[in-house]
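Engineer: just the structure for this:
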Amino acid sequence: MTTVRAPQGYRERPSSVGDAVIWCRDGISDADPPVLPDGCMDLLWIDGRLSVAGPDTRAYRPEPGFADRIAGVRLSPGAAPALLGVPARELRNARADLADLWSPADLRTASGLIARASNPAVGLEAIARWCAGRTDAIDPVVRFLVASLRSGSSVAAIAGELQTGPRRLHRISLAAFGYGPKTLGRVLRMQRALALARGGMGLADVAVASGYADQAHLTRDVREFSGMSPMKLLGSKLEPLSF
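Structural biologist: So this is what the prediction gives:
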């Protein structure tokens, strides 16, 4: 069985805001694994600077030592554009300062919530709660799309269930996730596969359980998204970072 430990100094907990996760960590080392695509977007505090991590389609490798303290709110797929008012499509594979995305007034409010909080992670959660109080709930179509892709449904089957065309489904996905539904489905399938593998399941069985054609198909997908083979990625015995 693969023994899994979190990167040194990494902590996380569920948030009171939707399905978000609050996390923090102390710096980055060259032994840490890459940040893998997961369909999520993060609101970040990095050494006092507020920023947003957009949706990734490839591994992100921060330079060792680029920050001393990092905290984040990991928002579930489709949540960030509505909650934070940020453009998922324009932030694909990118990180942007919140000052470039929000009005000065909103940024002052967010900075005040951070300043009054007991720590940056608590402050970020307060910002997310403030945003949730002034925005509409996530579109039910977006929620259905995420849940269906997580369960392994095909894009064609989801379009049929929603009685919509593939082009409209693609437009919805670009706005909510930053990329199309097929890409999100592949990302979620890879994350599901890696979770099973970290739990001790063999890769051949993981491939079958996760909906891959075979282990070679699993390996190709993991390598495309992470730049590493499944064995090398799992051999680090580290949970992937977030942000």
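Engineer: from here on, just use CA atoms for contacts and neighbour counts.
Structural biologist: Will do.
Engineer: where do the helices sit along this structure?
Structural biologist: For the chain, the helices defined by DSSP state H occupy 79-84, 104-116, 120-132, 140-150, 155-162, 166-177, 181-198, 203-210, 215-226, 230-235.
Engineer: the first one packs against which elements?
Structural biologist: Judged by 3 or more Cα pairs under 8 Å, 6 or more residues apart in numbering; DSSP states H and E, the packing partners of helix 79-84 are helix 120-132, helix 166-177.
Engineer: circling back to that earlier point, looking at the helices of the chain, which is nearest to residue 35?
Structural biologist: Between residue 35 and the helices of the chain, the shortest separation by Cα to Cα is 8.2 Å, and it involves helix 215-226.
Engineer: contacts for the closest one, please.
Structural biologist: With Cα atoms under 8 Å, 6 or more residues apart in numbering as the test, helix 215-226 has contacts from 34, 36-37, 57-59, 186-187, 190, 203-204, 206-208, 212, 228-230.
Engineer: surely residue 210 is in contact with residue 192?
Structural biologist: Yes: counting by Cα atoms under 8 Å, residue 210 touches residue 192, with 6.7 Å between them.
Engineer: those two: which is more packed in?
Structural biologist: residue 210 (21 against 18; other Cα atoms under 10 Å).
Engineer: give me the most central residue, the protein.
Structural biologist: residue 40 (2.5 Å; Cα atoms, centre = their mean).
Engineer: I'd like the structure of this one too, to check against the first:
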Amino acid sequence: MRTLEPWLDGISRQQTNEPVTVLPPDPATTLLWRVTAAGASDVLVIGPRTKASYPTPKSLPVCVRLRIRPGRATALLGVAADELADQVIPLADLIGPSADRLGERLGLLRDEPQRGIDVLGDYLLARLPERLPTRYELVGAAVQELAGGTSTAATADHLGVSERYLRRVFRQAVGVSPKHFARISRVRDVIGRQRSSWSVTAAETGYADQSHLIADFRSLMGVTPTAFAAGRVPVTAC
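Structural biologist: Okay, the predicted model is just below:
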């Protein structure tokens, strides 16, 4: 029996008690099920995010995020991930009327969010093909190696494919290039660490030095690491 577990990297409920929602760059595609105060229910597809954003959270009765593992979105949604990068698209625009009916059904489960998650999961699993192309395994292995700090060239060599081929299938499946995926992974690693100094953090996360970390962090996060750690972030439009 198929389950969503191999396809998801986490399910979370959005918190609205903070003045700003921190959304770091993310190589994953996310599904967001929301129910508004007026009772409208829908599912949004949030493509890979190449840079951070800091929107003001909206108060919603239900706001559930299903983070799809990088490289797995195409099988579930039927569209290449590079077509979704930095976009927010209603699921119905990708799939059609069945997604509208899904939204209506989920709206009836606003007081039972776990049941709603189960219904959404069953809907996605029913869309999976019986057999997946072999490139899914290739991309999955590349994701692991690149996230661990292996270079694109070394990853391609280890997987027995050309670097050009790896870049092409990786971008289609994940939504960003292998190089940008590695940059995002490093920045997310920095955010998640307890740190004693930026120079130590730089050494631990694969940066050449502290200056390299600060420049890359500012480029993707829009603020310096010090400003981010202190909560001094820009608020972006929703």
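Engineer: returning to what we had before: ranking the helices and strands packed on helix 79-84 of the first structure by burial, who's on top?
Structural biologist: Between these, helix 120-132 has the highest mean count of neighbours, a mean of 21, where neighbours are mean count of other Cα atoms under 10 Å.
Engineer: what does it contact?
Structural biologist: With contacts defined as Cα under 8 Å, 6+ apart, helix 120-132 of the first structure is touched by 15-17, 22-24, 43-45, 71-73, 83-84, 110, 113-117.
Engineer: residue 33 of the second structure: how many residues sit nearby?
Structural biologist: Each residue near residue 33 of the second structure was counted by other Cα under 10 Å, and the total is 24.
Engineer: likewise for residue 100 of the second structure?
Structural biologist: 18.
Engineer: how about stretch 20-31 of the first structure: buried residues?
Structural biologist: In terms of neighbour count (16 or more other Cα atoms under 10 Å), stretch 20-31 of the first structure has its buried residues at 20-28.
Engineer: what's next to that stretch, contact-wise?
Structural biologist: Contacting residues not belonging to stretch 20-31 of the first structure are listed as 8-15, 62-76, 121, 125 [Cα under 8 Å, 6+ apart].
Engineer: try 7 Å
Structural biologist: Around stretch 20-31 of the first structure, the neighbours that count as contacts under Cα atoms under 7 Å, 6 or more residues apart in numbering are 9-15, 64-65, 67-76, 121.
Engineer: and what of stretch 193-205 of the second structure?
Structural biologist: Contact with stretch 193-205 of the second structure is made by 186, 189-190, 209-210, 213, as judged by Cα under 7 Å, 6+ apart.
Engineer: residues in contact with the residue nearest to the centre of the first structure?
Structural biologist: For residue 40 of the first structure, the contact set (Cα under 7 Å, 6+ apart) comprises 55, 74-77.
Engineer: cool, and residue 165 of the first structure?
Structural biologist: The contact partners of residue 165 of the first structure, by Cα under 7 Å, 6+ apart, come to residue 159.
Engineer: can you do 10 Å?
Structural biologist: Contact analysis of residue 165 of the first structure by Cα atoms under 10 Å, 6 or more residues apart in numbering lists 156, 158-159.
Engineer: pull out the buried members of the residues you listed.
Structural biologist: Neighbour counting with 16+ other Cα under 10 Å marks 158-159 as buried within these.
Engineer: dump the contacts of residue 165 of the first structure to CSV, plus distance to residue 103 of the first structure.
Structural biologist: CSV is the format used below for the contacts of residue 165 of the first structure (distance: Cα to Cα, whole Å):
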residue, distance to residue 103 of the first structure
156, 39
158, 37
159, 36
